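# Quick check, what structure comes out for this input:
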Amino acid sequence: MDTVKTEFVVLDERFARCNGDEWMRRLHTGCRWTEGPVYFPAGRYLVFSDIPNDRTMRWDETTGHVGVFRQPSGYANGHTRDRAGRLVSCEQGRRRITRTEHDGTVTVLAERYRGHRLNSPNDVVERSDGSIWFTDPSYGIDSDYEGYRAESEIGACHVYRVDPTTGRTHIAADDFERPNGLAFSVDETRLYVADTQQSPSHIRVFDLADDGTLTGGEIFGTCDSGAFDGLRVDTAGRVWAAAHDGLHCFASDGTRIGKLKVPEICSNLTFGGPRRNELFITASSSVYSLRVNINGAGY
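Predicted structure coming up:
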């Protein structure tokens, strides 16, 4: 395991107290494109995707060992952990959302909308009411690199919600070019969604009603380095976004207040550890971590 000097860039005084370890650890390298980090506190391990190699990996916190969790993985991309501690995955290759049960069996949560196959689910989060929200761009069907080349049966890229009672899949937002990372605000009254393909790439914010209805959708923040990918929110309501030069941090009013520089292109992030103050970052061929003085919100 090697280390990289940590560089927090303060752009606004509100970011001045956001810091952490002096050195960032590189937990693993040698992948083709890492994505979808999710931490399981009960087992003290991190699951992440190596998409083009069609495998999901597992890093063990107690030993530092990295091994294959699942291969083939259906070209899995984003993951989350539900309130019951189960793994929920976006399988780009199989064009579906799945849940790995405690006994290891796999349950399909979503794979079609009105009879048509999804494009290639990308990132996923669970709301506290049990609803599953995911984005469905076309990256997994655009080529054979991280999925299987195919024509879109839906003809567009949407944000979806899986109803926790009926299990039905509904379109939550239908005006995106390439929806990607998504995250709820701390109180779950807002939903942030990154649109990677826009120029410039940006994050939009929606007001979220108790019944799952979205309104608004204004631009929350724009990217000044490549494109936005995965998103997470901390307990102070700050939005953290993966970008080409590292992680960008936005205050809840949409001001970019700082950056955490990373030596590779960042794809995603998650807060882990028993107190959610261990920051895990997937970036190009590697996975990084550092202890920070902030805490991630929710799951």
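# contacts and neighbour counts: CA atoms only from here.
Fine.
# Could you look up the SS state of Thr98?
Here Thr98 is recorded as strand under DSSP: H, G, I helix; E, B strand; the rest coil.
# brain fart, Ile141
helix.
# Am I right that it is in contact with Pro121?
No: the pair Ile141 and Pro121 does not pass the contact test of Cα atoms under 8 Å, sitting 10.3 Å apart.
# what sits in contact with each of the two?
Gln92 (Cα atoms under 8 Å, 6 or more residues apart in numbering).
# how close does the most centrally placed residue in the chain get to His65?
Among the residues of the chain, the one closest to the centroid is Gly230, at 4.1 Å (Cα atoms, centre = their mean). Relative to His65, Gly230 is positioned 25 Å away (Cα to Cα, to the nearest Å).
# got it, and Val162?
From Val162 to His65 the distance is 35 Å (Cα to Cα).
# Can you pick out the residue with more neighbours from these two?
Per other Cα atoms under 10 Å, whichever of Val162 and His65 has more neighbours is Val162, with 22 against 12.
# nearest spatial neighbour of that one, skipping sequence neighbours?
Thr169 (4.5 Å; Cα to Cα, 6 or more residues apart in numbering).
# ok, that neighbour touching Thr135?
No: using Cα under 8 Å, Thr169 is not in contact with Thr135; the gap is 11.9 Å.
# Would you do the same for the sequence below? I want to compare the two.
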Amino acid sequence: MTVKLSSPSLCGVKTISFLAKLIIAGSMFAPIAFSQQEQYSVHPDSKKQAGVPRGKVTQAKFADSTVYPGTDRDYWIYVPAQYEPGQTASLMVFQDGKAYVNGSTFNALDNLIHRRDIPVMIGVFVNPGVVPPQNENAQTRFNRSLEYDDMSDRYSQFLIDELLPHIERTHGVQFSIDPNLRGITGASSGAICAFNVAWHRPDSFHRIYSTIGTYVGLRGGDEIPTLIRKTEPKPLRVFLQDGENDLNIYGGDWWIANQMMQRALKFSGYELKHEWGDGGHSRKHGNAIFPDAMRWLWHSDAAEVKTHYDQCRNEAVRFLESGENWQLLSDGHGWAEGLAAMPDGTVFFTDVPASKIYRIGTDDKVELFAENTGRANGLRLGPDGLLYGAANGAKQIAAWDPKTAKRSVVAEGVKCNDLVVRHDGTVYFTNPADNKIMMIRKGSGRAVVVDNFSNPNGLTLSADQTMLFVGHFPGRFIYSYTINDNGTLANKQEYYYMHVPSNSLEGHLDGMCVSRDGWLVAATELGVQICDQPGRVHLILPKPRLAKRVSYTAFGGKDWKTLYIATGNRVYKRRTKLTGAQPWRAPIKPPRPRL
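Next up is the predicted model:
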């Protein structure tokens, strides 16, 4: 009797006898290496075939990285016979390149290109970097885990901005810049590396072949399935392979981790195929099905990789309009901040170093509203119809008439960053220079300290205006206070748990707003994070490509369903299904959340 766990659609798997599996399962003394027992027949497409033109393989070295200083590495380039110099070609990048430099891989590429199962494609096979030892008694620094297991965008910068341009310049080839014509692959840590490149740079890569992927807790990879579920879907096409006897060690369980990846990708509507076997931590199964995986990744029906909201179950479907993306409204600012909307949906924002305020009409026309603002930062509309601003350069809380731009002073001699105004006219503002949260009662003109708070930044009110939310700028928590009848604060808690980048301990929690039904929408280093009332992140919207960090958020537009964000020198907008709360109006009690 035999058991075959591989999909019948993929050929080349030699089965393991049921008796052998019983013997393995019954062993009580020494573990048996499944990777040594795995046997797979060579796929027909991995064999040399008559009449098929052969590609050319060139080996070289790269030692000029600024992303990974001091490293050198070998790489190989496969150029198919069909490639014509001066033309662009599709691209496939292989991590742990030397492991793929063999007749089987090149035969498969030759055969698949010849039969037009995949486009004319250049292969780049790149090894991880090493920092050579300083002398014969010193240890080499091996960069493989740093480069491959790292969850940040560092390796994608190296590959896309350093290595690939170097190869084009040096070897007289030209890669397509269309992400639909770019794929990337790897095994083990090389697989998570491949996934992360496409995850961080979907503008460069859309196709991923992952075998025995290390989606475990070595350098934060165990968080990827969660981020896939919480992040706005990206146009990626993913083939996953793993075996049930893969590693189960200190960093995690590879077999379970790959299944979690599959379930997360399916949950969020990605273009996905998986092939499970019974092997161990070995390239054998992944190599055996390589031609079929490539054929599926590149078949003509998948000419353009897309997102599929009709198949998506993550919160993007609840909050976002399908097909809507970030739209650039204004560019070239020193540092844009302080988005605030009027009742008609008109939005104002500040350029802090330029001491200017701009107006965005409901027709998206941007015009200068005020100059010499005292480096105004945060802006909010008050119940009296005035536009309140934290003019830290002038050490004032100021107010502008939105029709005439006439300026008045609300409070003097205050250090301030961001502010919010309640429906009763109470102003709360942050003073990060002195680590304080301040309050100005309506008409008093005097600021009083309501709490000591290290590095406060953005703040906003709950929809019912009974709570104040304050971001700890360098941390990962947004704090919640209850507001007493006299306006003072109580019951401070580290309430909203925000996601932070893997290569930083700082969340850069900044300007925020809330929807009428109680969702908190916060600017963070990772992008815009949308949280429920109990303090949990439901959705992450990555910042627009080439944008700086998101520094402010606000709802506006005619129906208050448009989300505006500031990202350093730019301001963007996009349509949502949420409706913004208006703090200057009567409080709104949101519906009870799921706990």
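# picking that back up, common neighbours of Thr169 and Thr135 of structure 1, please.
Shared contacts of Thr169 of structure 1 and Thr135, counting by Cα under 8 Å, 6+ apart, come down to Tyr160.
# if you count what's nearby, which of the two comes out ahead?
A side-by-side neighbour count of Thr169 of structure 1 and Thr135, using other Cα under 10 Å, places Thr135 first with 31 against 20.
# What lines up with the more buried one in structure 2?
Per TM-score structural alignment, the equivalent position to Thr135 of structure 1 in structure 2 is Thr430.
# In contact with its match, which residues?
So Thr430 of structure 2 contacts 416-419, 436-438, 456-459 (Cα under 8 Å, 6+ apart).
# Let's see which of the residues you listed end up in strands.
419, 436-438, 456-459 (DSSP state E).
# out of everything not next to it in sequence, what's closest to the aligned partner of Thr34 of structure 1 in structure 2?
Under the alignment (TM-score structural alignment), Thr34 of structure 1 pairs with Ala336 of structure 2. Nearest residue to Ala336 of structure 2 in three dimensions, chain neighbours excluded: Asp351, at 4.5 Å (Cα to Cα, 6+ apart).
# thought that neighbour was touching Ser330?
No: Asp351 of structure 2 lies out of contact with Ser330 (Cα under 8 Å); the separation is 11.1 Å.
# Quick check on the two: which one has the bigger neighbour count.
Higher neighbour count among Asp351 of structure 2 and Ser330: Asp351, with 25 against 19, using other Cα under 10 Å.
# What's that one aligned with over in structure 1?
Under the alignment (TM-score structural alignment), Asp351 of structure 2 maps onto Asp50 of structure 1.
# Could you report the distance from that match to Arg232 of structure 1?
Distance, Asp50 of structure 1 to Arg232 of structure 1, using Cα to Cα: 20 Å.
# list the contacts for Thr408 of structure 2?
Wrong residue type there; residue 408 of structure 2 is Ser, not Thr. 398-400.
# list the contacts for the alignment partner in structure 2 of Gly230 of structure 1?
Using TM-score structural alignment, the equivalent of Gly230 of structure 1 in structure 2 is Gly511. By Cα under 8 Å, 6+ apart, the contact list for Gly511 of structure 2 reads 338, 418, 457-459, 522-523, 551-553.
# Which parts of the stretch 351-500 of structure 2 are strands?
Assigned by DSSP state E, counting those that start in this stretch, the strands in the stretch 351-500 of structure 2 fall at 356-360, 366-371, 376-381, 387-391, 396-400, 407-412, 419-421, 427-431, 436-440, 447-452, 456-461, 467-472, 477-483, 489-497.
# quick one, which of the ones you listed is nearest to Ala288 of structure 2?
strand 489-497 (43.4 Å; Cα to Cα).
# hmm, back to that, roughly how far does the residue nearest to Val162 of structure 1 sit from Arg14 of structure 1?
To Arg14 of structure 1, Thr169 of structure 1 is 39 Å away according to Cα to Cα.
# Please apply the same query to Val47 of structure 1.
Counting by Cα to Cα, the gap from Val47 of structure 1 to Arg14 of structure 1 is 32 Å.
# And for His65 of structure 1?
Distance from His65 of structure 1 to Arg14 of structure 1, counting by Cα to Cα: 37 Å.
# repeat for Lys5 of structure 1
With distances taken as Cα to Cα, Lys5 of structure 1 is found 22 Å from Arg14 of structure 1.
# Also Asn180 of structure 1?
27 Å.
# higher neighbour count, those two?
Taking other Cα under 10 Å, Asn180 of structure 1 and Arg14 do not tie; Asn180 has more neighbours (28 against 14).
# okay, the strands of the stretch 351-500 of structure 2 in CSV with distance to Ala89 of structure 2 next?
Converted to CSV, the strands of the stretch 351-500 of structure 2 look like this (distance: least, Cα to Cα, whole Å):
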stretch, distance to Ala89 of structure 2
strand 356-360, 43
strand 366-371, 41
strand 376-381, 48
strand 387-391, 53
strand 396-400, 57
strand 407-412, 59
strand 419-421, 53
strand 427-431, 53
strand 436-440, 57
strand 447-452, 59
strand 456-461, 47
strand 467-472, 47
strand 477-483, 46
strand 489-497, 44
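# can you tell which of the ones you listed is closest to Ile228 of structure 2?
Judging these by Cα to Cα, what sits closest to Ile228 of structure 2 is strand 489-497, at 17.3 Å.
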